[in-house]
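[1] Build me a model:
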Amino acid sequence: MSTAVVVPGSFDPITNGHLDVVERVARRFDHVVVAVLVNPGKHGMFTLEERIDLVETCVDHLDDVEVDAFEGLLVDFCRDRGIGCIAKGLRGVGDFDYELQMARMNTRIGDVETLFLPASPDAVHVSSSLVKEVARLGGTIEHAVPEVVARALHDKLADG
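    Here you go, the predicted structure:
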């Protein structure tokens, strides 16, 4: 039985909601892999290398948490590493509907189970897209992302 779990995402950028999920599963599993999605068809605000660096900085305080990138099917990434569980945070019903379909597919094609964690009350409203939009419009994002991410986001927007 695997005592490892994968927490996947694009993390463009990592938010306090993402970090909450990683911290919660790190208390329950021996090893956590934060898997940063490589999506060649999508150009994010941060490069893959920047996203990995930000995630590594944000999880540095946690033992037995590693950060890696993946492209293609998440179940293949899990199979290659001998990991049988994916952890996902859910903010609401919309997340659940989409993620339940994905979880059933992952179990069917890869024998990988998905663990759903309800978002913490402080993070239920937080998404990477919303954080970027609020930052673009000059709003406060410091409550939604770690300090290093807020600085990186402000720097990225200042650079054009």
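
[2] make it CA atoms for all contacts and neighbour counts henceforth
    Will do.

[3] which ones are touching H31?
    3-5, 64-65 (C-alpha atoms under 8 Å, 6 or more residues apart in numbering).

[4] hang on, I meant V93
    So V93 contacts nothing (C-alpha under 8 Å, 6+ apart).

[5] Over to the one 10 residues further on?
    The contact partners of A103, by C-alpha under 8 Å, 6+ apart, come to 113-114.

[6] quick revisit: quick one: which of the contacts of H31 has the most company?
    V5 (27 neighbours; other C-alpha atoms under 10 Å).

[7] Checking that residue next. Helix, strand or coil?
    Secondary structure of V5, reduced to three states by DSSP: H, G, I helix; E, B strand; the rest coil: strand.

[8] how near is it to L157?
    34 Å (C-alpha to C-alpha, to the nearest Å).

[9] Could you also give me the structure for this next sequence, so I can compare it with the first?
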Amino acid sequence: MRIGLYPGTFDPITLGHIDIIRRGAMLVDRLVIGVAINRDKGPMFSLEERVAMIEAECAVLSKETGTEIVPHPFENLLIDCAHEVGAQVIVRGLRAVADFEYEFQMVG
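    You can find the predicted model right below:
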């Protein structure tokens, strides 16, 4: 089973997030939506509200794509979350060229 992880704060989940989830779901058998908990940020919505919004939006996507899509709150490092859920793929969105440049620098 191929497992993907799509991390973010999803505060709130947007149409852009949903588009990436739909595309990511076509690449894997199970897509885990890593809902980041960052104590330094003051989220607009509580963790429970963000998870509920993701569950509501992803129920339809899961049926459409045939992929299991589940939210998974995490507070540790992304790599630790990826190991925890058994992800082989990390799904990322790019909003602008600066996002690509940042991600490219991260890989060395």
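
[10] And the TM-score between these chains?
    After superposition, the two chains reach a TM-score (TM-score structural alignment, normalised by the length of structure 2) of 0.88; 103 aligned residues with a C-alpha RMSD of 1.4 Å.

[11] circling back: now for the contacts of H31 of structure 1: which two are most distant?
    T3 and V65 (12.4 Å; C-alpha to C-alpha).

[12] so G24 of structure 2 sits in a helix?
    Yes: in this structure, G24 of structure 2 lies within a helix as judged by three-state DSSP.

[13] mind giving me a markdown table with the contacts of H31 of structure 1 and columns for distance to V149 of structure 1?
    Below are those laid out as a markdown table (distance: C-alpha to C-alpha, whole Å):
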| residue | distance to V149 of structure 1 |
| --- | --- |
| T3 | 29 |
| A4 | 26 |
| V5 | 24 |
| D64 | 22 |
| V65 | 19 |
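
[14] Tell me where structure 1 has helices.
    In structure 1, helices defined by DSSP state H lie at 16-26, 48-59, 74-81, 93-110, 128-136, 147-158, listed in chain order.

[15] Which positions within the fourth one qualify as buried?
    Of the residues in helix 93-110 of structure 1, those buried by neighbour count under the rule 16 or more other C-alpha atoms under 10 Å are 96, 99, 103, 106, 110.

[16] Now do the first one against L90 of structure 1, distance only.
    The one in question is F96 of structure 1. Counting by C-alpha to C-alpha, the gap from F96 of structure 1 to L90 of structure 1 is 6 Å.

[17] try L74 of structure 1
    In terms of C-alpha to C-alpha, L74 of structure 1 sits 18 Å off from L90 of structure 1.

[18] Same check on K132 of structure 1?
    For K132 of structure 1, the distance to L90 of structure 1 - C-alpha to C-alpha - is 19 Å.

[19] and what of G44 of structure 1?
    In terms of C-alpha to C-alpha, G44 of structure 1 sits 22 Å off from L90 of structure 1.

[20] ditto for L62 of structure 1
    For L62 of structure 1 relative to L90 of structure 1 (C-alpha to C-alpha), the value is 22 Å.

[21] Neighbour count: the two, which is higher?
    Relative neighbour count places L90 above the other of L62 of structure 1 and L90, with 19 against 14, counting by other C-alpha under 10 Å.

[22] Give the aligned equivalent of that one in structure 2.
    L90 of structure 1 maps onto L94 in structure 2 when the alignment is built from TM-score structural alignment.

[23] OK, contacts around its match?
    Counting by C-alpha under 8 Å, 6+ apart, L94 of structure 2 has contacts F100.

[24] what does G94 of structure 1 give?
    Going by C-alpha under 8 Å, 6+ apart, the list of residues near G94 of structure 1 is empty.
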